[in-house]
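> take a look and give me a structure for this.
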Amino acid sequence: MGEAGGISTSNVMRFTGLATGMDTDAMVKKMMAAENIKVEKQKQAKQMLEWKQEAYVGIIKDTKAFNSEFLDILSDADTNMMKSSGYSTSKITSSNENIASATACAGAANGTYKIKVGQIAENAKVQSNDLNSIIPNNIITDKITTGNATEWNDKKLKFELSDGTTKEITISGINDTDTVSDIGSKIQGIINSDVDLAKEITVSDTADGRLKFEALSSDKVTIQDSGNMPPQLANLKDKSILSLSTNTKLSNLGITANSEIKITANGKEFNVKIGADDTLNNFMNNISGAKITEDKKTDSLGNYVTVHYSELTKKLTIETRETGERASLKIEDVTGNIASTLGINKEDQGQNAKVQITPPGEATPVTVEKSSNAFTIDNIQYDLRDKQADVLNSDGTFKDTTEAITLNVTSDTSKTVDKIKKFVEKYNELIDKVNKKISEKKNYKYKPLTAEQKKGMEKDEIKKWDEKVKQGILRNDNYLDGMVSRMRSAFYDSVEDSGISLTEMGLSTSRIYSKKGKIEIDEEKLKKALETRGDQIVDLFTKTSSASDKTTRYKEEGVLSRLKDIINDYTGSEGSLIKKAGYTDTRWVTSNDLSKSIKKYEKTIKDMDKKLYRKQEHYYQMFAKLETYMNNMNAQSNWLYSQLGMGQ
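Have a look, this model is predicted:
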């Protein structure tokens, strides 16, 4: 099938008008013109819906981006406006940041704070022995005597590697004048000449004149009898060495049978089963994955403890995630001997942070205990990093003689002002874009181009034409108008019990109609309000409400909490704009209202095309019959003329 004037036509070659002298194609085209116009109108209507959907999706995307940048409570971005810590009106300098630092939240009093850190909060921790002490990670020869090269040259060493293969080297180049270090270096050089062997083993000399063979891989390497070993290395025959890692099997650590241990973390008991053939990594995973069921709920040990192995210290550490005195940890064998063998059959208790704080204007310090090293008091967020030396007496009280760390809090609203200005700038951009879409006038002279019209136009001309058609496509849109109106009200309506209004902090909604909903800033007024009423500004913006009644919740919520709810109502996963136009990663991506309407147009156009094709074929058949009739008439006329002799 081919396309002609938007109608499917047969590929059969037609010879029309030969008998009648008529231009059949032109006549059929004229007869179909009215029908084609109906189809083009359907295609134009479909195109308008697609462009409308495109315009909606553009606004949804911008609104979601704005929400993500400023209103996502889980975001750690500097632009996050939902966290109270983001409204700091002061900066703090510490005299010893290695011990303690702090961050000022809105409402923090300026001045010098003095702090003594007696102890920091710690988790409960159990640490194993040095696992190198229970693994044959190296083997050492007897004391080496030098000066007899014949005991070394042409002798062989045979190694069984971790994969079961064997490698053999022939020792050469040893001189009578070589030291033990020289001999070790030359053997190492021969080992290095074999790439596979060089990855598995290394040789060095000891301070007391012996050679030490150490494994480099995580699996076993065995020195076998080559039948011609150097006499001074005979004691190494059939000995195996290991390099300790998380892939080391527990059987190589002396765990000879399957075992079970009990770990009690913060009062909850978990049993962990371990096989002798498990690796150290398996063991750690078993600890993290151990589960119990309480009150029909399954809980994992990994929620309470972390476990890790240090390649540096060769120790295994298990510690509670929680810090403070409430954190506790106890490990004991149930069956087998893994806990006692590894040296983790211990118990430990966490400890609270203990500090002494003297606020500005006070002479008497206050002792504070906290379960965490990060805590907030009087709008100062403290961050403890280490304890001070010689700060506590034997009875746990603070020494007067120890010098306190100073935290100087000074006014600095610049960062918060800049943050609010950026928020307002982006908010105004969003509102301006939506307002323009709502108020944009439609040019009714422009309609979507038909395929026939596009044939005689350049790409740039088509693009400019389409832009004219798209103007006003969302004019007076109820959805967008409602969203902007509600967003404007969120700023305009007072927040119950916040103690301050937007006007009092230097923000107001524009009175100019064309800028409806946009925010204007009095920067000097904003700075002063942040300095004197910062905590109230935080409430005004971020206050939340637990009320189930929507009206009550709206009155109690802060401006930005309201704004977040409004944006969610329109562009959340079940938002009205999402249901109207669809969006990626939502269930409405193809089942939205506009997509459904577009599909209806597609079906209508397809049905109309089929009808037009049948009608067009009917017209051609009619003209074909006329041609046949005229051919017959011409033939009869010619015969008659010939019979009457009129053709002579």
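> alpha carbons only for contacts and neighbour counts from here, please
Fine.
> how close does the residue lying closest to residue 590 once chain neighbours are set aside get to residue 283?
With CA to CA, 6 or more residues apart in numbering as the criterion, residue 590 has its nearest non-adjacent residue at 6.5 Å, and that residue is residue 582. Separation of residue 582 from residue 283 (CA to CA, to the nearest Å): 48 Å.
> cool, and residue 408?
For residue 408, the distance to residue 283 - CA to CA - is 49 Å.
> please apply the same query to residue 419.
Plainly put, residue 419 is 48 Å away from residue 283 if you go by CA to CA.
> repeat that for residue 461.
70 Å.
> the more surrounded of those two?
Shown here are residue 461 and residue 283; by other CA atoms under 10 Å, residue 283 has more neighbours (20 against 12).
> can you tell me the element the more buried one falls in?
Using DSSP states H and E, residue 283 maps to helix 280-289.
> buried set for that helix?
280-284, 286-288 (16 or more other CA atoms under 10 Å).
> just stretch 40-51 next, same as before
Under 16+ other CA under 10 Å, the buried positions of stretch 40-51 are 40, 42-44, 46-51.
> stretch 545-562 now?
Buried-residue list, stretch 545-562, by 16+ other CA under 10 Å: 553-562.
> this one as well, want them side by side:
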Amino acid sequence: MTYIGALSGGYSGGGSSASGINQATYTLGSGLSGLASGVDTDSIVNAMVQAAQVPLVQLLQQRQILQWQEMRYQQVNASLTQLQNTVQSMQLQSTFMAHSVTSSNTSVVTGSATTLAANGTYSVTVNRLAQGATVVSTSPVTANLSTETVGDVNGGNGITLNINGQTLQFSASDTLQSVLSSITSNTATGVSAFADPNTGSVVLQTSSTGGAAKIQVDSQTYAFLSAAFNLGQPQSLTTKDLSAGLAQNTTIQINGQTITLQAGWTAADIAAAVNQYSSTTGVSAQVNGDGTLTLNPYETDSTTGTTYDLLSLISVDDPSGALGLPSYSATDSQRVAQNAEYTINGYTTTSPTNQATYNGLTLNLYSTGSANVTVGTDVDSIVNAITNFVQQYNQTLQLMQGLYNEQRNYDYQPLTAQQASQMTQDQIEKWNEQAQSGMLANDPLLGSIMDTLENDMQLQLSGQTQSTVNGQTVTLNTLASIGITPIDPLTGVSSGATAPGVTTTGWNTYGLLQIDTDQLRAAIQADPQAVMRLFTNNPQISSGSSMGTGVAVQLYNDLSNSIQQLTDEAGSNPNILSEIQTQTSNGTTISGAGLLPYTLIDPNADFSTLFGSDSLDISFLGQQISGMDSEAEDMQQQISDLQQRYQNEFSQMEQAIAQLSTQSSYLSSLFGSSSSSS
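Alright, predicted model coming up:
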């Protein structure tokens, strides 16, 4: 695109008359304006061009106003989208089914609940806590682990260790301390290893809890760890005499693996069942001649022939006592991996961790003992959700009302670059505040959307059942019935109520909402299900229900329609809210809806840069602006052509006058010489 300001020419030398006398050829802007005629032709052309640019300036100002209208629509669109995101959660039953959980003994158990948990009091007894497997040296390690090397233990050679299926390689020069550190840093082993400086013992612990936690190694690893850290293998466990067979069906767990046993099974049958899971448990079963069964802490891979040994104790859970296994000693019981066991309302169950789940209730187990855990409605959470919704609604409607009631100031048109050059930045911003006012004043689309939102807030849910609140029978079928009512523009917010998000007063509060929190809280406490239905009931989902549409469901649908209407009118801009200026350059707050981006009006601007075309913007205003862009480009080209014509005409005039002047001088010289000779 051509810059009009760049179209003024320079002074080109040269040219000749018919008589062969050199002369100057005039070009506009050369600084020799009117050299022949004595007329300031530059000023004349500039004045004529500026006069021709007046319609273009007016068109650009109209375009800026239309663009501001588009931005205000987009601002409302973005605010409605934020409101719809809030309303989306208000359609969900889970928002109104939040639970609070209290414990009579928090040192034993605490809890939290999902929406699936039933309200009530649960009697909880923690029988035992979940724990991981722990292995400790059978005697203190006397070697200096920081200087003793792998080679010192392994005949001068390095070694490859296999722990819980993970391979770790060490050179002969690696210290024993580095072996422990490497086991810990390789999190895939699920084992931490360290030396206790107080006792001299080396300790290996699993990072996970539960009966399935174990420390399993191959034979080479076992031999090395035994020699280096005095780690021994746990003892085998022998059952009672099972010659008579099991009396009843039962289940046992070995290292977290559940094994089902049937009535009548003998030691041989049980051994076969146990050995079927040896690769998982790391335990093999051996039948003895006396009818007993021994569980050994090792198993051999039938494919490779490799033997894997347990360093950790065999974890066996035999709740019925069918196998008659011996009890662990007090010390061993603190080292064997085991599930947590707890009883809730008479039902005993287990968990691999100390965070147990039971029918939507999460129990955090801290110690053995008993406590009552009470699950109730989380009134605070529901009140906060509803308050947040009302605040977002008020902020959105407040923005729309401000734009709708704002007066249009026709005395302030978008600034031209020439005007702005004579103003300070603060004056420019204040001017634009006035110029942008009333872009959507009394706008019918805006008014229609506000009417729809206000009507939704007065919706009455048909078919709602009655509730008893504070001893009175009421029907919670409107927002007003739970304490959410419109603000009275004359008297303002009612005594005892709050108006979240409201910063205006008087008639600008029309349709905005206030909350009587005590009334809202009482309604939720009395009948949370009714409050939930008031917001979330959807006849299209609840087939066969005679109830109407809930407030949040209706509002969400209407917001979708409103957002689409605004998008059709002006498109959408997800970044519009961040583009709006809320403070002036001197730090003062800009009132109203904020200051929109603006471009100073310059008819000489490069329109190819100024007018960015968006092929995806098919909105009504977007197409209008696009049409103005094309019209402005055509006008700028016409003005450029007109300026060029003026330049050519004045150049020709100057050349003609210069030629006449030259010829006159030539004739005068001829007449002068003729007179002299006579």
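> how alike are these chains, TM-score-wise?
For these two chains in superposition, a TM-score of 0.56 is obtained (TM-score structural alignment, normalised by the length of the first structure); 466 aligned residues with a CA RMSD of 5.6 Å.
> among the buried residues of stretch 40-51 of the first structure, name the ones in strands.
Counting by DSSP state E, the buried residues of stretch 40-51 of the first structure place none of their members in strands.
> would JSON lines of those with distance to residue 133 of the first structure be doable?
Compiled in JSON lines, these are given as follows (distance: CA to CA, whole Å):
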{"residue": "40", "distance to residue 133 of the first structure": "86"}
{"residue": "42", "distance to residue 133 of the first structure": "84"}
{"residue": "43", "distance to residue 133 of the first structure": "82"}
{"residue": "44", "distance to residue 133 of the first structure": "82"}
{"residue": "46", "distance to residue 133 of the first structure": "78"}
{"residue": "47", "distance to residue 133 of the first structure": "77"}
{"residue": "48", "distance to residue 133 of the first structure": "78"}
{"residue": "49", "distance to residue 133 of the first structure": "76"}
{"residue": "50", "distance to residue 133 of the first structure": "73"}
{"residue": "51", "distance to residue 133 of the first structure": "73"}
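> spatially central residue in the second structure, please.
Computing the C-alpha centroid of the second structure and ranking residues by CA atoms, centre = their mean puts residue 85 first, at 12.3 Å.
> quickly find the element holding it.
Assigned by DSSP H and E, residue 85 of the second structure falls in helix 41-90.
> other SSEs contacting that helix?
With contacts taken as 3 or more CA pairs under 8 Å, 6 or more residues apart in numbering; DSSP states H and E, helix 41-90 of the second structure sits against helix 379-405, helix 551-570, helix 576-579, helix 620-677.
> let's have those in a markdown table, adding distance to residue 2 of the second structure.
Shown next, in a markdown table, are those (distance: least, CA to CA, whole Å):
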| stretch | distance to residue 2 of the second structure |
| --- | --- |
| helix 379-405 | 39 |
| helix 551-570 | 30 |
| helix 576-579 | 30 |
| helix 620-677 | 8 |
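> which of the ones you listed sits closest to residue 421 of the second structure?
Nearest to residue 421 of the second structure, of all those, is helix 620-677, at 21.8 Å by CA to CA.
> and the closest one, how far out from the chain middle?
Remark: helix 620-677 of the second structure is offset 64 Å from the chain centroid, using CA atoms, centre = their mean, to the nearest Å.
> again, but for stretch 98-110 of the second structure
The answer for stretch 98-110 of the second structure is 31 Å, by CA atoms, centre = their mean.
> from start to finish, how long is that stretch in a straight line?
Note: stretch 98-110 of the second structure ends 17 Å apart using CA to CA.
> list of residues touching it?
111-115, 117, 119, 126, 363-379, 381-382 (CA atoms under 8 Å, 6 or more residues apart in numbering).
> just the residues you listed: which are in strands?
111-113, 126, 363-365, 369-377.
> who wins for most neighbours among those residues?
Neighbour counts for these, by other CA under 10 Å, peak at residue 365, which reaches 26 neighbours.
> any idea what it aligns with in the first structure?
Following TM-score structural alignment, the counterpart assigned to residue 365 of the second structure within the first structure is residue 386.
> does that match touch residue 121 like I think?
No: counting by CA atoms under 8 Å, residue 121 is not a contact partner of residue 386 of the first structure; they are 9.3 Å apart.
> please list all residues in contact with the spatially closest residue to residue 516 of the first structure that is not a sequence neighbour.
Using CA to CA, 6+ apart and skipping residues adjacent in sequence, the residue nearest residue 516 of the first structure is residue 510, 6.1 Å away. Taking CA under 8 Å, 6+ apart, we find residue 510 of the first structure in contact with 516-520.
> returning to that earlier point: which residues touch the match of residue 365 of the second structure?
Residue 386 of the first structure neighbours (CA under 8 Å, 6+ apart): 98-100, 117, 119-120.
> let's go with 6 Å and repeat that
Residue 386 of the first structure makes contacts with residue 99, as judged by CA atoms under 6 Å, 6 or more residues apart in numbering.
> what is the three-state secondary structure of the nearest residue to residue 89 of the second structure once chain neighbours are set aside?
Among residues not flanking residue 89 of the second structure along the chain, residue 95 sits closest, at 6.7 Å (CA to CA, 6+ apart). Following DSSP: H, G, I helix; E, B strand; the rest coil, the label given to residue 95 of the second structure is helix.
> do you know how far residue 95 of the second structure is from residue 315 of the second structure?
43 Å.
> higher neighbour count, those two?
Neighbour count, other CA under 10 Å: between residue 95 of the second structure and residue 315, residue 315 has more, with 26 against 16.
> the more buried one and residue 641 of the second structure, how far apart?
96 Å.
> do residue 553 of the second structure as well
Counting by CA to CA, the gap from residue 553 of the second structure to residue 641 of the second structure is 60 Å.
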